[in-house]
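Peer 1: Got a predicted model here, sequence first, then my questions.
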Amino acid sequence: MLSRTADHLFWMARYTERAENTARMLDANYQLALVPQSDEYAALGWRAMLSISELAGIYAAAHPSMTSRDVIAFMASDRDNLSSIINCLRAARENARAVRGSITTELWETINTTWLDGQRMLADGVLERDPCEFFEWVKFRSHLSRGVQLGTMVRDEAFYFMRLGTFLERADNTARILDVKCEMLEQRAGALAQPLAQSLDYYHWAAVLRSVSGFEVYRKVYRDVIVPERVANLLILFANWPRSLAANLDELRQIITHVRNARSAPVQALIEQLHADVRAAQIGDILRGGLHLWLTDFLARINELGSCISRDFLVPLAPEEPALADTQPLPPASAQSQSQSQSQSSGQPHAA
């Protein structure tokens, strides 16, 4: 397969998954904002989400205050925010259009309809009327896209490059969603009285679980009250649940065997080492060493893995790009602009 074709398929899947996970983070924070609390404390959640998404500076430059309405609009519908949901849906659609012949008609129509309907919903004012409706719709369309992919695509290299993008992005975003909570805990230290902090803790961990469709899974697995250690264990180490870090690394480890080539030994080594480290980890050791520090290291390693995959399989990042560039996406170039630079035509994310 041509590296440019693989590149488009990879980023098509990543942008679809990224739109879903942004919707999940927004939905969790929106639900938390409904819990009785001070305006200052409510702003902590939005600030933490922007910080962990590396968008705090961009948001501050355009918005003088931190309100739920402004943050939701910025993260969901702002055309100037290259990480917004609508821009991710557009990027997914443009990457799919560039490789129209490599995907099935059903998958193309699903992705294209998602982009068209998303624009219509935002124009109809869904964010002002009921943000949760839009977030649920984004999640549903992402699920539908993956279902059509699984149900109609041949298990060839095209299929596996899409899966590679999906699970790499999901691992990154599951870690970020959990890290949002850690960021909030650090920011609220000393800001609230201890009894109030404890009373809010349950709602925050429940929101974290719901943001990754893990609330019912937690109840089924642990059959007990929500405890932070168990939430972290579920999201990081519980390999039988498809959104955990361990499960995503299991998938990445298997997929790389289907697409490996003569240059992919370093990528395989990175995946094997990261997989082994997570599989050998104990939640007690992670918490004693600091959950935020562990997640920060994991995110750095996932970003390094993404850069190595781009180098060895896809259209590589431009030499001047920083190693962690794939935390900030730019819309991909259309099929007609493939004569532009490599970084533009591949639809890869860039630092802001």
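Peer 2: Yes, it's here.

Peer 1: Going by C-alpha atoms from here, please, whenever you check contacts or count neighbours.
Peer 2: Will do.

Peer 1: Report how many residues lie close to S38.
Peer 2: 10 (other C-alpha atoms under 10 Å).

Peer 1: Return the residues in contact with E157.
Peer 2: 1, 258-259 (C-alpha atoms under 8 Å, 6 or more residues apart in numbering).

Peer 1: State whether A232 and D285 are indeed in contact, as I suppose.
Peer 2: No - with contact defined as C-alpha atoms under 8 Å, A232 does not count as touching D285 (11.9 Å).

Peer 1: Of those two, give the one with the bigger neighbour count.
Peer 2: Under the criterion of other C-alpha under 10 Å, the comparison of A232 against D285 puts A232 first, with 21 against 10.

Peer 1: let's bring in a second one:
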Amino acid sequence: MLSRVANSLYWMVRYIERADNLARLIEVNEQMILDLGRVDPQGFRALWRPIILATGDQELFDETYPNATQREAIHFLTEDRNNPNSIVSCIASARENARMVRDQLAEELWEELNGLYLFLNSEESSRILAGDPSGYYEMIRRSTFTFHGIAAATTMRSEAWDFMDLARHLERADKTTRFLDITTYLEDSKDVAVTADEHWLAILRSCGGVGAFRSQYRGRFSPRNITEFLVFSEKFPRSVRFCVNRLDASLHAISGNPVGTFGDDAERASGQLLSALAFGSCDDAMAEGLHGYLDGLQGRLNDIADAIFRTYVLLPEQIDERPSIPASSISSVVKWQMQQQQQ
């Protein structure tokens, strides 16, 4: 497979997954605020700012909205095209990547993604967001579910599928750590108007894990149990460990190397992280400090993403064989890709 095709498939799915996760988080947060019915303006800011901090876009947000309210926070996360990680921007980026490899996709898959893009850029979208925000975010989530379902039903189990599956689970693992990290930002806030238990339950809802959690822990909600479930569960599809296991399997399917071995930096990094999760425990995370532990996981996931780019897109071993390519051109490629990753 051409590296540019692999790169486009990879980023198409990462952006779709990013939009889905953000829609989940915003919808749950809005519902929590509505249920409270007692949050003052300072409380609103306290509940939205941790989400923006967790996405890593706080600097851009502060520059754009120095005196932000809930409305500006929702606009920034949802519709702001100057925010490269807003839902609308993510779907636009996913569609652009899909357009470049349209011949590799089933017609139904393109139609679903293009339909979502057209909806988000229509007047009807703005009207629904203003009048029925819960329905708006539910529509986005259902469309992304449909996208993944069509992809699973129509994509041949070839390298194309492996890059798409790899991207989905890498992005999902990253977002799960960021969802959990929101609780550490909330602990530092003086204006939080809800209890810690309500926040932890909201995080679990954002990951769609309430039912699965109850079946395993018999409803014993606690920070430790929720952290163990979302980080170390071997069976829950959105846990960090489950996602890293899947992305490690996809990397080995692409390279053809046996699972448990490594032939490149990406496989080595994913194998090391998978081992750390398989043999680690929630006690280790709590002893280190949850924020520091989650920050370390995010850094290691970013390292895997960088290694994937170097191995399958930049292809440094081929660049070495072509001395005629100036170094400045290679630097431009790296700079462009880092902007794409938005790390």
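Peer 2: Structure received. Remember, predicted model here, so these are calculated numbers, not experimental data.

Peer 1: returning to that earlier point: select only the buried ones of the contacts of E157 of the first structure in PyMOL?
Peer 2: Per 16 or more other C-alpha atoms under 10 Å, the buried members of the contacts of E157 of the first structure correspond to this PyMOL selection:
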select buried, resi 259
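
Peer 1: now, which of the contacts of E157 of the first structure lie within helices?
Peer 2: Counting by DSSP state H, the part of the contacts of E157 of the first structure found in helices is 258-259.

Peer 1: Dump the contacts of E157 of the first structure into TSV; add distance to H8 of the first structure as well.
Peer 2: Listed next are the contacts of E157 of the first structure as TSV, based on distance: C-alpha to C-alpha, whole Å:
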residue	distance to H8 of the first structure
M1	12
H258	18
V259	15
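
Peer 1: Give the aligned range of stretch 136-143 of the first structure in the second structure.
Peer 2: The aligned range for stretch 136-143 of the first structure in the second structure is 138-145, by TM-score structural alignment.

Peer 1: what about the matching stretch, how far off from the first structure?
Peer 2: Mean deviation of stretch 138-145 of the second structure relative to the first structure after superposition (mean C-alpha distance after the TM-score superposition for the first structure): 1.1 Å.

Peer 1: and which of the contacts of E157 of the first structure is nearest to R100 of the first structure?
Peer 2: Within the contacts of E157 of the first structure, proximity to R100 of the first structure (C-alpha to C-alpha) peaks at M1, which comes in at 14.3 Å.

Peer 1: Would you quantify the distance from the closest one to R253 of the first structure?
Peer 2: M1 of the first structure sits 20 Å away from R253 of the first structure, going by C-alpha to C-alpha, to the nearest Å.

Peer 1: Equivalent analysis for G118 of the first structure, please.
Peer 2: 34 Å.

Peer 1: swap in A269 of the first structure?
Peer 2: 10 Å.

Peer 1: what does A352 of the first structure give?
Peer 2: Distance of A352 of the first structure to R253 of the first structure, given as C-alpha to C-alpha: 30 Å.

Peer 1: L293 of the first structure too?
Peer 2: Going from L293 of the first structure to R253 of the first structure by C-alpha to C-alpha gives 24 Å.

Peer 1: Which one of these two is surrounded by more residues?
Peer 2: R253 (20 against 14).

Peer 1: In the second structure, what residue corresponds to that one?
Peer 2: Checking TM-score structural alignment: R253 of the first structure goes with D248.

Peer 1: Quick one: residues contacting the residue lying closest to that match once chain neighbours are set aside.
Peer 2: The shortest distance from D248 of the second structure to any non-neighbouring residue, by C-alpha to C-alpha, 6 or more residues apart in numbering, is to S270 (5.6 Å). For S270 of the second structure, the contacting residues are 244, 247-248, 304, by C-alpha under 8 Å, 6+ apart.

Peer 1: Please apply the same query to L230 of the second structure.
Peer 2: 176, 236, 238-240.

Peer 1: One more: I302 of the first structure?
Peer 2: Neighbours of I302 of the first structure in contact, by C-alpha under 8 Å, 6+ apart: 168, 171-172.

Peer 1: in the first structure, which of the contacts of L230 of the second structure remain in contact?
Peer 2: Checking the contacts of L230 of the second structure against the first structure (both residues aligned by TM-score structural alignment, their matches' C-alpha atoms under 8 Å), the contacts still present are 176, 238-240.

Peer 1: can you put the residues you listed in TSV and add distance to S86 of the second structure and neighbour count?
Peer 2: Listed next are these as TSV, based on distance: C-alpha to C-alpha, whole Å; neighbours: other C-alpha atoms under 10 Å:
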residue	distance to S86 of the second structure	neighbour count
T176	17	23
R238	21	22
S239	23	24
V240	23	28
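
Peer 1: which one of the residues you listed sits closest to R141 of the second structure?
Peer 2: Distance to R141 of the second structure across those (C-alpha to C-alpha) is lowest for R238, with 15.0 Å.

Peer 1: and the closest one, what pairs with it in the first structure?
Peer 2: Using TM-score structural alignment, R238 of the second structure pairs with R243 in the first structure.

Peer 1: which residues does its match contact?
Peer 2: With C-alpha under 8 Å, 6+ apart, R243 of the first structure has these contacts: 170-171, 174, 212, 235.

Peer 1: separation between it and H8 of the first structure?
Peer 2: Separation of R243 of the first structure from H8 of the first structure (C-alpha to C-alpha): 24 Å.
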